[in-house]
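Engineer: quick one, what's the 3D model for this:
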Amino acid sequence: MHHAMTLQERSAARAAELPGAERTQQSTGDWETWKVGGKVFMLQTAMPGEPVVILKADPADVVSLRVAHREITPGYHMNKMHWITLHPGGGLATELVDDLVTESYLLVVQGLPARHRPVDPETFRRTLPRS
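Structural biologist: Model (predicted):
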């Protein structure tokens, strides 16, 4: 991760680039929420002592992501099968953070009725640059 940008700043910057993404603040607590089509795809908060990012993830990828990266743990206050938490620490590449934010967004977009989708998830995936 580039040292000039924190994990939360990087994930927020990527989320802001996604069509139809909206940032809101929860009315209770210190949670920032990003939604698409009214559904949450990313949350940011501070766990005791550290700012974290919580993302939706494909259940098929959740365990392997946690095994491969010590900075990725089960979703904080979320369904552990469908959500992951990213922790700061410098071990996550910027490209991985961008990919995880994008994938979380697309998983939520896929669940929206077709008429409410800001993008076609499959077309959008194919147009993403590959690292």
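
Engineer: alpha carbons only for contacts and neighbour counts from here, please
Structural biologist: Will do.

Engineer: residues touching residue 42, list them.
Structural biologist: 33, 34, 35, 53, 54, 55, 56, 101, 104, 105 (C-alpha atoms under 8 Å, 6 or more residues apart in numbering).

Engineer: let's see this one next to it:
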Amino acid sequence: MTPQELRDLCLSFNAAVEDFPFSPEISVFKVRGKMFALSWIDAVPLKVNLKCDPEDAVRLRGEYPGLVTPGYHMNKRHWNTVVLDGELPGRLVRELVEDSYDLVVAGLPRAERLRLDRA
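Structural biologist: Coordinates of the predicted model:
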């Protein structure tokens, strides 16, 4: 996956925006002000931090050692760092990004979720 493909995927979700609150090199993708993905967009290999269900996070780390690791500079129970160097199946990467977005949306106040449904 290229940086542009990651950016396009993250921005394809309803109300998703890209922000740079930490530095110009770190893309933060948010929905309604809440982060669902964080990437060092120019890093080689490309990496992204994604929110994950704690049980799934541990399982993924075991299934893909070295490619899925505890979230760098994040709550390691809820976040994974995913290496996007082409070794992980593209479908899995898309599912992980979508799951991260869905987890963040599920944690939004009901009124915010309803606004997303109408958009």
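
Engineer: tm score of chain vs chain?
Structural biologist: Overlay of the two chains. TM-score (TM-score structural alignment, normalised by the length of structure 2): 0.85; 115 aligned residues with a C-alpha RMSD of 2.1 Å.

Engineer: circling back: export the contacts of residue 42 of structure 1 to a markdown table and tack on secondary structure and distance to residue 125 of structure 1?
Structural biologist: Putting the contacts of residue 42 of structure 1 into a markdown table (DSSP: H, G, I helix; E, B strand; the rest coil; distance: C-alpha to C-alpha, whole Å) gives the following:
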| residue | secondary structure | distance to residue 125 of structure 1 |
| --- | --- | --- |
| 33 | strand | 23 |
| 34 | strand | 19 |
| 35 | strand | 19 |
| 53 | strand | 22 |
| 54 | strand | 21 |
| 55 | strand | 17 |
| 56 | strand | 16 |
| 101 | helix | 13 |
| 104 | helix | 12 |
| 105 | helix | 11 |
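
Engineer: closest one to residue 127 of structure 1 out of the residues you listed, please.
Structural biologist: Among the contacts of residue 42 of structure 1, residue 105 lies closest to residue 127 of structure 1 (C-alpha to C-alpha), at 14.9 Å.

Engineer: now the closest one. Nearest residue, chain neighbours left out?
Structural biologist: Nearest residue to residue 105 of structure 1 in three dimensions, chain neighbours excluded: residue 41, at 5.3 Å (C-alpha to C-alpha, 6 or more residues apart in numbering).

Engineer: next one: residue 109 of structure 1
Structural biologist: residue 117 (5.8 Å).

Engineer: tell me, how many residues neighbour that neighbour?
Structural biologist: By other C-alpha atoms under 10 Å, 18 other residues sit near residue 117 of structure 1.

Engineer: all helices for structure 1, in order.
Structural biologist: 7-16, 59-68, 94-110, 121-127 (DSSP state H).

Engineer: buried ones among the contacts of residue 42 of structure 1?
Structural biologist: Buried by 16 or more other C-alpha atoms under 10 Å: 33, 34, 35, 53, 54, 55, 56, 101, 104, 105, out of the contacts of residue 42 of structure 1.
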